[in-house]
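> got a predicted structure here, sequence first:
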Amino acid sequence: MKYIKYLIYFAAQQALSCVFPVAIFLILAISKVISIPFLYRYDFILIACVIVQVMMVHFKLETIEELKVISLFHIIGLVLELYKVHMGSWAYPEYAITKFWGVPLYSGFMYSSVASYICQAWRRFDLKFINWPSNYITYPLAAVIYTNFFSHHYILDLRWFIVLSLFVIFLKSNVEFKVYKKCFKMHLVLSFFLIGFFIWVAENISTFLGAWKYPNQTETWNIVHLQKISSWFLLVIISIIIVANLKLKHSSDEICNT
């Protein structure tokens, strides 16, 4: 029975950590079934996302320092969106004033919501990394992962080589988290995968609500390809590296070297 208590507490804290992503889902759902007067749907979504972000900071769910990190991941995601839409990987079919080169500006918030979740979970679960690699390793790793999202259209896709390298780089790395005053531990690569998997689930919900469309969803909605889990898995690593850099600057005990 005591583990049920931990499970309920864990689920509740996870839900609270997902405030921003859930808000985006609600905005997408509302804008799909209700026509907003004098506003195109994508423009409404952008305005609503900005309001949510302001409220997150106003009610101290996020700090200004966390907002800077979240905004950085927003920009990283928006640049990726511009490139991927140009390459035909997916599309935003609806018209909007705040749409540039085929990409509505609200799309960056879907990436920043991932960073928001990580910041929230870090605080609520009192995360600590055990044997986190040096910045001399994690920074180039993030750069290689991000570059591969662009370069694989022209040269060999290195994602599976990168995935294999992760098991070497994070071989002895774990994340320690606290649930109802009890500490648990998980291998870091597994935590990356689980977050990526649930983002993929969220992506299926988002595409169903018309946030964007993949080529196989043009005529009718279909499940997002399973390979996208690996994409989110790798993007999560970039996000965590960015968030970790912020957190470790403000705390001396977030990493345990054993």
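Done, it's in. As the structure is a computational prediction, the values presented were derived from the model and not from experiment.

> contacts and neighbour counts: CA atoms only from here.
Noted.

> tell me how far Ala142 lies from Leu166.
11 Å (C-alpha to C-alpha, to the nearest Å).

> these two: which has the busier surroundings?
Remark: of Ala142 and Leu166, Ala142 carries more neighbours, 20 against 16, as counted by other C-alpha atoms under 10 Å.

> what is the neighbour count of Asn245?
So Asn245, with other C-alpha under 10 Å, has 15 neighbours.

> so which strand or helix has it?
helix 228-250 (DSSP states H and E).

> just the residues contacting that helix, thanks.
The contact list for helix 228-250, computed with C-alpha atoms under 8 Å, 6 or more residues apart in numbering, reads 65-66, 69, 73, 114-115, 118-119, 138-139, 142, 145-146, 159, 163, 192-193, 195-197, 199-200, 254-255.

> buried sites along that helix?
229-244, 246-247 (16 or more other C-alpha atoms under 10 Å).

> likewise for stretch 145-156?
145-146, 148-149.

> likewise stretch 92-101?
Buried residues in stretch 92-101, counting neighbours by 16+ other C-alpha under 10 Å, are found at 92, 96, 99.

> same thing with stretch 176-186?
Quick answer for stretch 176-186 (16+ other C-alpha under 10 Å): 176-179.

> measure that stretch end to end?
7 Å.

> all the helices of the stretch 101-250 of the chain, in order from the start?
107-124, 135-151, 159-169, 188-208, 228-250 (DSSP state H, counting those that start in this stretch).

> next one for the comparison:
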Amino acid sequence: MLAALDDHLTDDRPRTLAGWRRAVTEFLYFGIKEARSCLFVGLFFAAVFLVPRAGLFGIARYDVLLVAALAIQFAMVAMKLETWDELKAVSLFHVVGFALEVFKTSGAIGSWSYPDAAVTKVFGVPLFAGFMYAAVGSYIIQAWRLFDLRIRHHPPHALAAIIAILIYANFFTHHYIGDYRWYLAACALGLYARTTVIFRPLDRDRRMPLLLAFVLIGFFIWLAENISTFFGVWRYPNQLGAWSAVHVGKWSAWSLLVVMTFTIVANLKHVKARIHVPE
């Protein structure tokens, strides 16, 4: 069924639509493609919300979530919804995210915590946590195919890699030498100011600034973070007594993390061929 759906969604034969009918149809297909791109995200977070805090069948919640995430990921590869090369990129997101989680939850930092017990906790972080970062990479990979994405006026790959590394490093170093996220955001703004993403909701190409895409994706991750903390998957220090909304400043942090994630995806061989870097 998914293969048939994907064939239909990627069928870009011209449609005889005009006016409000075209606008409504393109908007509908845009929403369907977005939902389909979020397959891993949707299934993973469905498990997050549906698995009781007490776990299932005597297995701790965090351990059940790890099994669910692995099953979803390998099912996507088996169904050829992701290639092995794409799985390697998603695995890199997992490693990068898990390393950040270990640092942020350490006793010296304590930015947030995972309060429940689990067999699959390493350095106080459940192994499933890395999949929350991998989910962002999976979304970008799926969207690239379904929307037939092409990038125009991308900055030189070396400069994009440097800013991505600095963004990641700042998540660690801001605890010691100050938070430079806004300086890094200004650098990213300069690098990607002319960059445009071309996408195809239905049968015609549409364009939007790539920077806007980074901000929008960051916003929806921030919403998902609010939902996850509400259900107690993890907690910030100010949420230990009673839940409160995640500070809106996290939106900027997530948007910068999306820049880093995008940079990793952009270096996949079949993706890089669709990126135009001006000489």
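Okay, I see it. Because the structure is a prediction, the values reported are computed rather than measured.

> before we move on, the earlier item: pick the one among the buried residues of stretch 176-186 of the first structure closest to Ala15 of the first structure.
The shortest approach to Ala15 of the first structure among these belongs to Val179, at 13.6 Å (C-alpha to C-alpha).

> for that closest one, give me its contacts.
Val179 of the first structure sits in contact with 6, 9-10, 125, where contact means C-alpha under 8 Å, 6+ apart.

> cutoff 10 Å now
By C-alpha atoms under 10 Å, 6 or more residues apart in numbering, the residues touching Val179 of the first structure are 5-11, 13, 124-126.

> in the stretch 1-150 of the second structure, mark out all the helices, start to finish.
Counting by DSSP H, counting those that start in this stretch, the helices of the stretch 1-150 of the second structure are 2-9, 19-37, 39-50, 61-78, 84-104, 130-146.

> tell me what angle the first one forms with helix 19-37.
With axes from the mean of the first three to the mean of the last three C-alpha atoms, to 10 degrees applied, the angle from helix 2-9 of the second structure to helix 19-37 works out at 150 degrees.

> packing partners of helix 2-9 of the second structure?
Judged by 3 or more C-alpha pairs under 10 Å, 6 or more residues apart in numbering; DSSP states H and E, helix 2-9 of the second structure is in contact with helix 19-37, helix 130-146.

> buried sites along it?
Leu9.

> now that helix, how far from the chain's geometric center?
Its chain's C-alpha centre and that of helix 2-9 of the second structure lie 22 Å apart, by C-alpha atoms, centre = their mean, to the nearest Å.

> again with the last one
Taking C-alpha atoms, centre = their mean, one finds helix 130-146 of the second structure lying 5 Å from the centre of the chain it belongs to.

> likewise the third one?
Between the centre of helix 39-50 of the second structure and the centre of its host chain there is 13 Å, according to C-alpha atoms, centre = their mean.

> after superposition, how close is that helix to the first structure?
Compared with the first structure after fitting, helix 39-50 of the second structure deviates on average by 1.0 Å (mean C-alpha distance after the TM-score superposition for the first structure).

> now that helix and helix 19-37, what's the angle there?
70 degrees.

> in the first structure, what range does helix 39-50 of the second structure match?
Against the first structure, the aligned range for helix 39-50 of the second structure is residues 19-30 (TM-score structural alignment).

> residues of the matching stretch that come out buried?
Buried-residue list, stretch 19-30 of the first structure, by 16+ other C-alpha under 10 Å: 19-21, 23-25, 27-29.

> next up, the contacts around the equivalent of Val90 of the second structure over in the first structure.
In the superposition onto the first structure, Val90 of the second structure corresponds to Ile70 when matched by TM-score structural alignment. Each residue near Ile70 of the first structure by C-alpha under 10 Å, 6+ apart is listed here: 53, 62, 64, 76, 109, 111-119, 239, 242-243.

> and for Ala71 of the second structure?
Ala71 of the second structure neighbours (C-alpha under 10 Å, 6+ apart): 44, 65.

> again, but for Met55 of the first structure
Taking C-alpha under 10 Å, 6+ apart, we find Met55 of the first structure in contact with 49, 61-62.

> that one matches what in the second structure?
Per TM-score structural alignment, Met55 of the first structure is aligned with Ala75.
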